[in-house]
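Novice: no sequence on this one, just coordinates:
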């Protein structure tokens, strides 16, 4: 999905429920499990992630308010699917970048994306 598609989806879901959609509705993941996965994979060693204990890394970019960004990794339009692909396969998307492939499962990537969009 592109930013416009996400905006339209959010607008449609808001119209149906009267409230903005939750991050788990947008991503198909669970923010609570996402926080656990962030800690398990050690994401905070490189990234600052609000609400994640010990996640004060400065090697990678801060992941605060990632849902408001236009691009992921300066290359991918920001969408739940693209964020999940980046989390799983950063070296396929931008070979040689500093983020290692950590063998993140599809489910964990959905949950991590849900947490990051939830912030």
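Specialist: Arrived safely, thanks for sending. Computed from a predicted model, the values in this text were never measured in an experiment.

Novice: hey, let's count contacts and neighbours off CA atoms from now on
Specialist: Will do.

Novice: residue 22: what's it in contact with?
Specialist: Counting by C-alpha atoms under 8 Å, 6 or more residues apart in numbering, residue 22 makes contact with residue 118.

Novice: surely residue 88 touches residue 107?
Specialist: No. The criterion here is C-alpha atoms under 8 Å, and residue 88 misses it with residue 107 at 10.2 Å.

Novice: okay, one more to line up with it:
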């Protein structure tokens, strides 16, 4: 096996390991890999610490680790995929006084983002 081929295989395997995303719980729809990308595209890491998403160590918004273990969001909404999607898409409908802005997140992006967050 040539050195270039060996290096290529090593790089490909490293890339797959870096991209690994846990599976979301049963009943959760969406693509968590795409959700991780969407979280960065909407710059969620500029206010939140998000597992697996690089960003600065900020403490503006609550860290988004252990989302799958939380019972409620914003003290009022059940922490299921529908509730999380509602919060992501229109946080002011849940808490009119929240500092979280409405980022114009599409339904598909919210589904994928919630699939990623609920898998961590």
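Specialist: That came through, no problem. Since we're looking at a predicted model, the values are computed, not measured.

Novice: quick one on the thing from earlier: and residue 88 and residue 107 of the first structure? Which one has more around it.
Specialist: Higher neighbour count among residue 88 of the first structure and residue 107: residue 88, with 21 against 16, using other C-alpha atoms under 10 Å.

Novice: what's the counterpart of that one in the second structure?
Specialist: Residue 88 of the first structure maps onto residue 89 in the second structure, with residues paired by TM-score structural alignment.

Novice: same check, this time on residue 14 of the first structure
Specialist: In the second structure, residue 14 of the first structure lands on no residue (TM-score structural alignment).

Novice: residue 14 of the first structure belongs to a helix?
Specialist: Yes. Using DSSP: H, G, I helix; E, B strand; the rest coil, the assignment for residue 14 of the first structure is a helix.

Novice: residue 100 of the first structure versus that one, what's the distance?
Specialist: Separation of residue 14 of the first structure from residue 100 of the first structure (C-alpha to C-alpha, to the nearest Å) stands at 37 Å.

Novice: before we move on, what about residue 41 of the first structure?
Specialist: According to C-alpha to C-alpha, residue 41 of the first structure and residue 100 of the first structure sit 11 Å apart.

Novice: mind listing the strands for the first structure?
Specialist: For the first structure, applying DSSP state E gives strands covering 71-72, 76-77.

Novice: run through the neighbouring helices and strands of the first one.
Specialist: Spelled out, it's strand 71-72 of the first structure. Contact here means 3 or more C-alpha pairs under 8 Å, 6 or more residues apart in numbering; DSSP states H and E; on that basis strand 71-72 of the first structure packs against helix 80-88.

Novice: give me the mean distance between the helix it packs on and the second structure.
Specialist: After superposition onto the second structure, helix 80-88 of the first structure sits on average 0.4 Å from its aligned residues (mean C-alpha distance after the TM-score superposition for the first structure).
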